[in-house]
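>>> need a 3D model of the sequence below.
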Amino acid sequence: MTKGINDLQPARLEQALAARGLTKGQLATLVGVGAPTVTKWCKGDQAPEAETFDRLASVLNVQSEWLARPLLPPVSAPLYRSNASALKAARAKLEARTAWTQEVASLLSEYVDYPKVNLPKRTFQDPEQISDTDIEAAAEECRALWQLGRGPIQNLALAAESAGIIVVREETEISAIEGLSSWSEVLGRPIVLLSADKANAFRSRFDLAHEIGHLILHKHIPRADERDRYNQMEKQAHRFAGALLLPAEAFSCEVRVPPNLDNLLILKQRWGASVAAMMMRVHTLGLLSDEEKLALFKRRSARWGAKAEPGDDKWEPEVPRLLRRTVELLINEGILTPERIPRHLGFSPRDVENLCNLRENYFDAPAEVVDLATLRTIKPERQAVRRADVGSGAVVSFLKFKK
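Next comes the predicted model:
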């Protein structure tokens, strides 16, 4: 390797390129070097000089020290809530953002205990093993474990986070991919990344329910590359989402038979599911024939268009809280100062705000907090944490912050 900052981790550089949606050529132009130089950095054949290293970190908007950290083990290959034609670069970007979420959650978990993972356990090895009855049973068990009852779910994002799922919702600028889910071996829990680009609460709830279906049903099944297998797994996650949001017995009792658009519009606001999703669910439950479903979809399209529905703006999208409240808890307890958190995590304040669902410019003036995560109890002889309001030589035991 050519002399320079030898601590640069090539895999970090590749990950940052993917997360920023940059090519090696674009990065070379921004940093002021030749494209072959960036290629050598990525291969580990050459290292940047100190000044160039700092400029590289600045262009990528990460801490210089972050580029020198070894990568964490990767999350499982994500399952996408997407169009199969999604671009390779778009997938790489979202996979990098998911890896960053894992890293943020992992570093914060040094100080807090997240809710325990509480999901139905399934061991399917192939989608062919999964029957419709299996899907309905998994959704019913999920509701039972989360103590959701049989009625509408008031806040699915909160329920998912309370069950130990790390949820991120951010604008991705990738319309073809509405969400993805992975399991993190590092965290011992799943991660769901949802697109906030469309700002539709009903679609976002369904996307989250869909990803929960993937996490439960397909945990032990490799990501499908063949179109038929991919479509089969998508249909299974779709059915799970419908069963979770619209449980068979309770929902079917409220549906007028034969269903009509006006009745479903009323139920939309009660159940938090789109008319289109309810139409599919009614068909799945045998309350609508194939011909009736097709006719109803045609009436829906003629009346409202292909995508938007009346009442879409009456629900605000559900926002994740777990990582946000973790950050707020650490700041309010004096464990970490606002300006130290982005440096500790290695990311820009803007990235931390996006991944943790913090308001813009949060680190300039943090807000109060209601606990969701709890501070980790650590023996004094093993670890202590400096408080921001004490002198540099004073150390306060973590036990004093136990909730």
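>>> make it CA atoms for all contacts and neighbour counts henceforth
Noted.
>>> run the chain-centre distance for the longest helix seen in the chain.
Taking DSSP state H as the criterion, the chain has its longest helix at helix 88-108. Relative to the centre of its chain, helix 88-108 is centred 9 Å away, using CA atoms, centre = their mean, to the nearest Å.
>>> check contacts around the residue nearest in space to the middle of the chain.
For the chain, the residue nearest the mean C-alpha position is residue 193 (2.1 Å; CA atoms, centre = their mean). The contact partners of residue 193, by CA atoms under 8 Å, 6 or more residues apart in numbering, come to 98, 167, 168, 169, 170, 179, 180, 181.
>>> now the second one, please; I'll put the structures next to each other:
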Amino acid sequence: MFSDPADTGQRIQRLRLVNSWSQAQLSETAAVATGLVSMIEHGRHGLDSDSLQRVADSLGCAPEYLVRPSRQPITTRPWLRAYADASKKAVDRYVADTEVAVEAIESLRLKRLPELLPTFDDDLNDDHAIEEFARDVRSAAGLQSDDVVGNCIRRAERLGVVVLPMDDELGRHLGLSMRVDGIPVIRASRPRLDQSGLVSPSGDRQRFTVAHELGHLALHATTPPPSTAPQARLVEQQAHRFAGAFLAPAEPLLSDLDRLGGRVTLSTLTRLKEIWGVAIKMLVVRLRQLGLIDDQHARSLYKQISARKWNTSEPVAVSHEQAVWLEQALSRADLGAHSAADALGLDVRYVRTWLNWDLDTSINEDLPEGVLPIRRPASKHASTHQLIRR
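Here you go, the predicted structure:
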């Protein structure tokens, strides 16, 4: 089979980045000269069959995968200034892995849901316009005006977004979003137990991350990655505003606040968290955005939150979410992880990475107690404090 050195080089580079390897590491593992790896990845040098086999074995793929004709995917970069505290190596890993995943979806001819995600065409500096747009996106996702977003990941999938897990965080950030060949993709951190035994990210933070990245995809479809810190802060604020309006729309949120007595206290915010499945600190920001509290009131609430040590562990455990589309699409194609990997010429670990949303308990096998399903109380007299155990 004729192979184009440029195609082979691109595939080798992508899988090397997915594995977080330097060219020197691939060179050592595959017994190929370091300088030669660079030339191969840039399409300036081919590989004999023995070298190709060693490289394929090192990267966890069949030689046929590396020589298969391909084209460089058209990929939008994440808003990189927003990931300034994450290493370029970590960001490149997930960009490359997303490209490999999307190519796999297309190669397997999996039937995707049609994209229903609207595109923002108003003034990004107009908060009211972003609030209105979030209502439009909620409607496109099948939500009524006062519906709670019961599962944010499933709603994103319903909009035609492919949602894949991340094994770790990008600095302080829990997700990223991008388009590959026009397909919108969100990567979101799956839960794990940290060194202190707490689940990170919490369920409410995971939900906000998905809504935030959905905001980037919809609001910033034609906006290039920010090149300065002020620009980065601005696009983050815009995505934050969208996420707040998507998860906790103004009118029903304020109606619930009024039903609970109208006073913005930690007790009231805890009750609102039980209903809407968003963090208490996020609710402080949201109510400040809506003009219900001023800066002084917000600072007082933040001090109370800090004094109660809620910055790291808030009351009310919100359940984590996971994507279902990819697993269901594989099942409809009569494929499991192993058979899909065989068809692609990839090691099964690649496919499993795209499917695995399970809690990583490698640090501590003791699971946290109690999760709360996100729901509205049956009536104003219904109890919203009871935790439902797993």
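>>> JSON lines for the contacts of residue 193 of the first structure, including distance to residue 92 of the first structure and secondary structure?
Output for those, formatted as JSON lines (distance: CA to CA, whole Å; DSSP: H, G, I helix; E, B strand; the rest coil):
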{"residue": "98", "distance to residue 92 of the first structure": "10", "secondary structure": "helix"}
{"residue": "167", "distance to residue 92 of the first structure": "19", "secondary structure": "strand"}
{"residue": "168", "distance to residue 92 of the first structure": "17", "secondary structure": "strand"}
{"residue": "169", "distance to residue 92 of the first structure": "17", "secondary structure": "strand"}
{"residue": "170", "distance to residue 92 of the first structure": "16", "secondary structure": "strand"}
{"residue": "179", "distance to residue 92 of the first structure": "13", "secondary structure": "strand"}
{"residue": "180", "distance to residue 92 of the first structure": "12", "secondary structure": "strand"}
{"residue": "181", "distance to residue 92 of the first structure": "14", "secondary structure": "strand"}
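>>> quick one: which two of those residues are the most distant?
The span of the contacts of residue 193 of the first structure, defined through CA to CA, is set by 170 and 181 at 14.0 Å.
>>> looking at these two, which one has more neighbours?
Set side by side, residue 170 of the first structure and residue 181 show more neighbours around residue 181, with 30 against 17, by other CA atoms under 10 Å.
>>> so the more buried one versus residue 324 of the first structure, what's the distance?
19 Å (CA to CA, to the nearest Å).
>>> quick one: the helices in the stretch 1-150 of the second structure?
Listed in chain order, the helices of the stretch 1-150 of the second structure (DSSP state H, counting those that start in this stretch) span 5-18, 23-30, 34-41, 49-59, 63-67, 88-107, 127-140.
>>> most tightly packed of these?
Among the helices of the stretch 1-150 of the second structure, helix 5-18 has the highest mean neighbour count (mean count of other CA atoms under 10 Å), at a mean of 22.
>>> what about it, how far off from the first structure?
Here the mean offset of helix 5-18 of the second structure against the first structure after fitting is 2.5 Å, by mean CA distance after the TM-score superposition for the first structure.
>>> any idea how far that helix is from the chain center?
Per CA atoms, centre = their mean, the displacement of helix 5-18 of the second structure from the mean C-alpha position of its chain is 24 Å.
>>> repeat for stretch 307-323 of the first structure
Centroid separation for stretch 307-323 of the first structure versus its chain: 16 Å, with CA atoms, centre = their mean.
>>> do stretch 72-82 of the first structure as well
That offset, for stretch 72-82 of the first structure, works out to 10 Å (CA atoms, centre = their mean).
>>> what segments of the stretch 151-300 of the first structure are strands?
166-170, 177-184, 189-195 (DSSP state E, counting those that start in this stretch).
>>> the shortest one against the second structure, how far on average?
Which is strand 166-170 of the first structure. On superposition with the second structure, the mean distance recorded for strand 166-170 of the first structure (mean CA distance after the TM-score superposition for the first structure) is 1.4 Å.
>>> got a list of what residue 354 of the first structure touches?
169, 170.
>>> likewise for residue 86 of the first structure?
Taking CA under 8 Å, 6+ apart as the criterion, residue 86 of the first structure is in contact with 176, 177.
>>> rerun at 6 Å
residue 176 (CA atoms under 6 Å, 6 or more residues apart in numbering).
>>> can you tell me what it aligns to in the second structure?
With TM-score structural alignment as the criterion, the equivalent of residue 86 of the first structure in the second structure is residue 86.
>>> how near is its match to residue 175 of the second structure?
11 Å.
>>> could you do residue 324 of the second structure as well?
Residue 324 of the second structure is 18 Å from residue 175 of the second structure, by CA to CA.
>>> for the two, indicate the residue with more neighbours.
Between residue 324 of the second structure and residue 175, residue 175 has the larger neighbour count (other CA under 10 Å), namely 24 against 16.
>>> residue 22 of the second structure - how many residues pack around it?
15.
>>> kindly report the same for residue 301 of the second structure.
Here the number of neighbours of residue 301 of the second structure (other CA under 10 Å) works out to 19.
>>> map it onto the first structure.
Using TM-score structural alignment, residue 301 of the second structure pairs with residue 296 in the first structure.
>>> measure the match of residue 86 of the first structure to residue 97 of the second structure for me?
Counting by CA to CA, the separation of residue 86 of the second structure from residue 97 of the second structure is 17 Å.
>>> what's the answer for residue 199 of the second structure, then?
Distance from residue 199 of the second structure to residue 97 of the second structure, by CA to CA: 25 Å.
>>> and if you look at residue 313 of the second structure?
31 Å.
>>> same deal with residue 237 of the second structure?
27 Å.
>>> cool, and residue 230 of the second structure?
To residue 97 of the second structure, residue 230 of the second structure is 29 Å away according to CA to CA.
>>> what does residue 214 of the second structure give?
Residue 214 of the second structure is 19 Å from residue 97 of the second structure, by CA to CA.
>>> go on, residue 113 of the second structure?
Taking CA to CA as the measure, residue 113 of the second structure falls 21 Å from residue 97 of the second structure.
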